[in-house]
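Colleague: After the sequence you'll find the predicted model.
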Amino acid sequence: MPQTTFNTIDTIDLAGKRVLVRVDLNVPMKAGKVTDATRIERAAPTLKELAAKGARVVVLSHFGRPDGKRVPEMSLKPLVEPLAAALGKPVAFAEDCIGPLAEDAVRTLKPGDVLLLENLRFHKEEEKNDRGFVDKLSVLGDVYVNDAFSAAHRAHASTEGLAHLLPAAAGRLMQAELEALDKALGNPRRPVCAVVGGAKVSTKLDLLGNLVGKVDKLIIGGGMANTFMQAQGIAVGKSLSEKDLGKTALEILDKAKAADCRVLLPVDVVVAAEFKAGAPSRVVDAKACPDDQMILDVGPKSIELYKQEVADCATLVWNGPLGAFEIQPFDTGTVALARAVADQTAAGKLLSVAGGGDTVAALAAAGVEDKFSYVSTAGGAFLEWMEGKALPGVAALIRAA
């Protein structure tokens, strides 16, 4: 998606304006404390810039799934302190996101001030994209900025509805995400390689179907690879595999062949009798998995093959680990390929974009999460984008542009 199709905060006069900024502050919490502030830190640059430009910044976010009820444990109030720390300035808080409490809090803002409103999902109308609720939100602002790509696959009041009522723009995080994704699959430098791993083919059918028509090479790893191997008559022992999807796997391989996309499956694998830390394991040919063993990672020959294939590419997208990376030594394949991609990226030879929960965790475990060109923390939105689906939150910004 070319960046020219949506407004950015460079294109709107913000001084003195009340700017409603949709961010994603749905962070992990334990005992009322934030345990991972990544999303807060990623939201901070846009909020800082808006405040520095003299905007009256009104922050909107959801937290958890309160199902339209006021759930004290899902209040955004505990986020005031960590958000203020990330911004280096005080953050006010309103006990509601619409109505008199929110309106009074907004009214007291001076240029450069920041206000966090209470959890949007305390109102069931948020997820229903209810027009009346959108109206109540819109009276709080003069301009709407969406900086929550991670929620852009949902057509909610704060992610889609507001863009139709107020001058709308993408925040810096949304802008960076859209520009990275465009370079990766929208208008990429070729050859393009996709790495798709994870446990099940069933969760990634749309993804694989879309990718084989867009990339030059597709590396399939994780439990998914077992399903593809089994579909071709290769025994996989006790490995995780979806036998009922064999026909679908063969159809994807046929589609890839027709699209001139090379599909790469493991040539050797690491097997063990059980999936637990320290379980005895060994490397066998991909076609020689014993009946009483399970495949838990790709082997050294596969790793070298994948490294060579990636070395010939200009662009790479990655979603999902190659093996059971949560437990050593079954993280070896994922870590080795991730580090090779990071090295290629650092050398300026590769544009690398990765995303999805397990993927981010795997790259962090490999120590390279900041060494890819772009790592998306968006989860579902990233996956739907890779599947080729239109994201309502993004589409609304384009229509508003």
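Modeller: Sure, I can see it.
Colleague: Every contact and neighbour count from this point should use C-alpha atoms.
Modeller: Fine.
Colleague: so Val269 sits in a strand?
Modeller: Yes. Using DSSP: H, G, I helix; E, B strand; the rest coil, the secondary structure at Val269 is a strand.
Colleague: Distance of it relative to Lys33?
Modeller: Val269 sits at a distance of 42 Å from Lys33 (criterion: CA to CA, to the nearest Å).
Colleague: Show me which of those two is the more surrounded one.
Modeller: Neighbour totals were compared for Val269 and Lys33, and Val269 leads with 25 against 12 (other CA atoms under 10 Å).
Colleague: Can you verify Phe93 is assigned to a strand?
Modeller: Yes. Membership of Phe93 in a strand is supported by three-state DSSP.
Colleague: what about Asp312, how many residues close to it?
Modeller: Neighbours of Asp312 using other CA under 10 Å come to 14.
Colleague: residues touching it, list them.
Modeller: Pro191 (CA atoms under 8 Å, 6 or more residues apart in numbering).
Colleague: Put this next to the previous one:
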Amino acid sequence: MHIKSIKELELSGSSVFIRCDFNVPMDEFGNITDDRRIRSALQTIRYCLDHDCKIVLASHLGRPKGYDEKYSLKPVAKRLHTLLKQDIIMAKDVIGEDAKKKYENLKNGEILLLENLRFEKGETKNDPEFAKELSKFGEFYINDAFGVSHRAHASVEAITHYYDQDHKGAGFLLLKEIQFFHHLLKRPTRPFVAVVGGSKVSSKLKALINLLPKVDKMLIGGGMAFTFLKALGEEVGNSIVEDDLIQDALNIIDEAKKLGVKLYLPVDFVVSQTFSEDTPIKYVTYKEIPKGWMGLDIGPATVRLFREALNDAQTILWNGPMGVYEMDKFARGSFQLSHFIAQSYATKVIGGGDTADLVQRAGDDEEMTFISTGGGASLELIEGKTLPGVAALIVENGD
């Protein structure tokens, strides 16, 4: 399998359409609170600038239903202007008159940013007609949006059919993400430990099954731990449980035993009766969760147990928080684990989404080896899937 890199294309002096992932978090005033995804795209953009290209950038933001000023990419244009120290021409639409006119007048070395792709229905429907219109914004197509490459959307999949293999390729960020996960799953330095959390087993089931034969230890926390504990016959109170996956949880426990993989589950929890900031909490062992109470974070004994398990790790893959970290009361377990992983000498890979947000809130993002820009996309790579946006860039006669 060979994915064509931007470096293999003859870009000089031409026009380039770059699909970026500028789906950044914003506060209620429209200020960007974390610009990691924008900064991650700079290497590809600068490479095209160095090759004297006309550059058209495209991205989605949020999940708007048609045009909605709240989801405009104007704040992204401002941040790009600050980071690149050059003017960004902002289109008022995606494939409308304004975008077309601005593209016609675009000069080499200039950058045009289209409005939010999801203002157009055709984007999420993978509409070939919409994709065809987008393809008119560049002689070359570059996908650098790892965070959406697991989605067969018009700007990710359908558009690639309008370019031959000499005119489409992957940007630096996309290649880095794929190579990192490929190396991680094929040739990890051992011991290799996976830390898996989040609320539901269902969203991580395939990833757990695919990871088991590859890891030496697996640590399971977050809401998904209660499905495993219930499968083992424990009382979990009102904690989140997916009853239809209890058999799957037992199968994973059995498979881990067969493979000699050490599986760790939490031994204590922070529990409360309601999910709110001012609710009373208790610290209890997994044997003592009271009826009517729910576990919302791992307890101090579990933090110690998980730290012991991670002590000799040479590679750590972390996907999913240990509790409801957005609320201070239930963030401690996740934060303490984050601090410990950050201090480890292991290769530390953070699987995008909530986990990336969590390590940033904990102030540990600079210490991690690699933080993926895509939660869902990194999960699908861990599941062993080929992403639609990546499949479209594979060169048949490559090595």
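Modeller: Structure's in. What do you need? What you are looking at is a predicted structure, and each value in this text was computed from that prediction instead of being measured.
Colleague: what about the aligned residue in structure 2 for Ala381 of structure 1, neighbour count?
Modeller: Using TM-score structural alignment, the partner of Ala381 of structure 1 in structure 2 is Ala377. Residues lying near Ala377 of structure 2 (other CA under 10 Å) number 26.
Colleague: element containing Ala377 of structure 2, please.
Modeller: helix 375-382 (DSSP states H and E).
Colleague: For that helix, give me the average deviation versus structure 1.
Modeller: In the superposition against structure 1, helix 375-382 of structure 2 averages 2.0 Å from its aligned positions (mean CA distance after the TM-score superposition for structure 1).
Colleague: can you pull the contacts of Ala235 of structure 1?
Modeller: Met229, Lys287, Ala288, Cys289, Asp291.
Colleague: What subset of these is buried?
Modeller: Neighbour-count burial (16 or more other CA atoms under 10 Å) applied to the contacts of Ala235 of structure 1 gives Met229, Lys287, Cys289.
Colleague: After the helix or strand hosting the first one, which helix or strand is next?
Modeller: What it means is Met229 of structure 1. Met229 of structure 1 is part of helix 222-231, with elements assigned from DSSP H and E. Remark: after helix 222-231 of structure 1, the chain's next helix or strand is helix 246-258, criterion DSSP H and E.
Colleague: Please point out which parts of that following helix sit buried.
Modeller: Gly246, Thr248, Ala249, Leu250, Ile252, Leu253, Lys255, Ala256.
Colleague: Is the last one in contact with Leu264, as I believe?
Modeller: Same thing as Ala256 of structure 1. No. Between Ala256 of structure 1 and Leu264 there is no contact under CA atoms under 8 Å: 10.9 Å.
Colleague: Are we agreed that Gly109 of structure 2 is in a strand?
Modeller: No. Assigned with three-state DSSP, Gly109 of structure 2 falls outside any strand and is coil.
Colleague: who's in contact with Ala401 of structure 1?
Modeller: With CA under 8 Å, 6+ apart, Ala401 of structure 1 has these contacts: Thr5, Phe6, Asn7, Ala168, Ala169.
Colleague: just the buried members of those residues?
Modeller: Among the contacts of Ala401 of structure 1, the ones that count as buried (16+ other CA under 10 Å) are Phe6, Asn7, Ala168, Ala169.
Colleague: And those, which two are furthest apart?
Modeller: Greatest spatial distance in those: Phe6 and Ala168, 8.8 Å, computed using CA to CA.
Colleague: Now for those two: what residues contact both?
Modeller: In contact with both Phe6 of structure 1 and Ala168: Leu397, Ala400, Ala401, using CA under 8 Å, 6+ apart.
Colleague: What lines up with Ser15 of structure 2 in structure 1?
Modeller: Checking TM-score structural alignment: Ser15 of structure 2 goes with Arg18.
Colleague: so its match makes contact with Ala55?
Modeller: Yes. Arg18 of structure 1 lies in contact with Ala55 (CA under 8 Å); the separation is 6.1 Å.
Colleague: And the helices in the stretch 301-401 of structure 1, which stretches?
Modeller: For the stretch 301-401 of structure 1, the helices defined by DSSP state H, counting those that start in this stretch occupy 332-346, 357-365, 380-386, 392-400.
Colleague: wait, which of those helices is closest to Ser202 of structure 1?
Modeller: helix 380-386 (13.4 Å).
Colleague: Just give me the mean distance for the helix holding Met229 of structure 1 relative to structure 2.
Modeller: Looks like 1.1 Å for helix 222-231 of structure 1 (mean CA distance after the TM-score superposition for structure 1).
Colleague: if we can go back for a sec, from Ser378 of structure 2, how far out is the closest residue to the match of Ala381 of structure 1 other than its chain neighbours?
Modeller: Once flanking residues are discounted, Ala377 of structure 2 sits nearest to His150: 5.2 Å by CA to CA, 6 or more residues apart in numbering. As judged by CA to CA, His150 of structure 2 and Ser378 of structure 2 stand 9 Å apart.
Colleague: Likewise for Gly389 of structure 2?
Modeller: Remark: distance between Gly389 of structure 2 and Ser378 of structure 2 (CA to CA) = 13 Å.
Colleague: With Arg79 of structure 2 instead?
Modeller: Taking CA to CA, one finds Arg79 of structure 2 at 26 Å from Ser378 of structure 2.
Colleague: between the two, which one's more packed in?
Modeller: Regarding Arg79 of structure 2 and Ser378, a neighbour count based on other CA under 10 Å identifies Ser378 as having more, with 27 against 17.
Colleague: Would you agree the more buried one is in contact with Gly353?
Modeller: No. Using CA under 8 Å, Ser378 of structure 2 is not in contact with Gly353; the gap is 9.2 Å.
Colleague: how about Asp365 of structure 2, what's its partner in structure 1?
Modeller: Aligned partner of Asp365 of structure 2 by TM-score structural alignment: Glu369.
Colleague: next one: Leu317 of structure 2
Modeller: Leu317 of structure 2 maps onto Val317 in structure 1, by TM-score structural alignment.
Colleague: who touches that match in this structure?
Modeller: Ala184, Val192, Cys193, Ala194, Val195, Ser352, Val353, Ala354.
Colleague: Take the residues you listed and lay them out in JSON lines including neighbour count and distance to His123 of structure 1.
Modeller: Shown next, in JSON lines, are the contacts of Val317 of structure 1 (neighbours: other CA atoms under 10 Å; distance: CA to CA, whole Å):
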{"residue": "Ala184", "neighbour count": "28", "distance to His123 of structure 1": "37"}
{"residue": "Val192", "neighbour count": "24", "distance to His123 of structure 1": "43"}
{"residue": "Cys193", "neighbour count": "27", "distance to His123 of structure 1": "43"}
{"residue": "Ala194", "neighbour count": "27", "distance to His123 of structure 1": "40"}
{"residue": "Val195", "neighbour count": "21", "distance to His123 of structure 1": "39"}
{"residue": "Ser352", "neighbour count": "26", "distance to His123 of structure 1": "39"}
{"residue": "Val353", "neighbour count": "22", "distance to His123 of structure 1": "35"}
{"residue": "Ala354", "neighbour count": "25", "distance to His123 of structure 1": "33"}
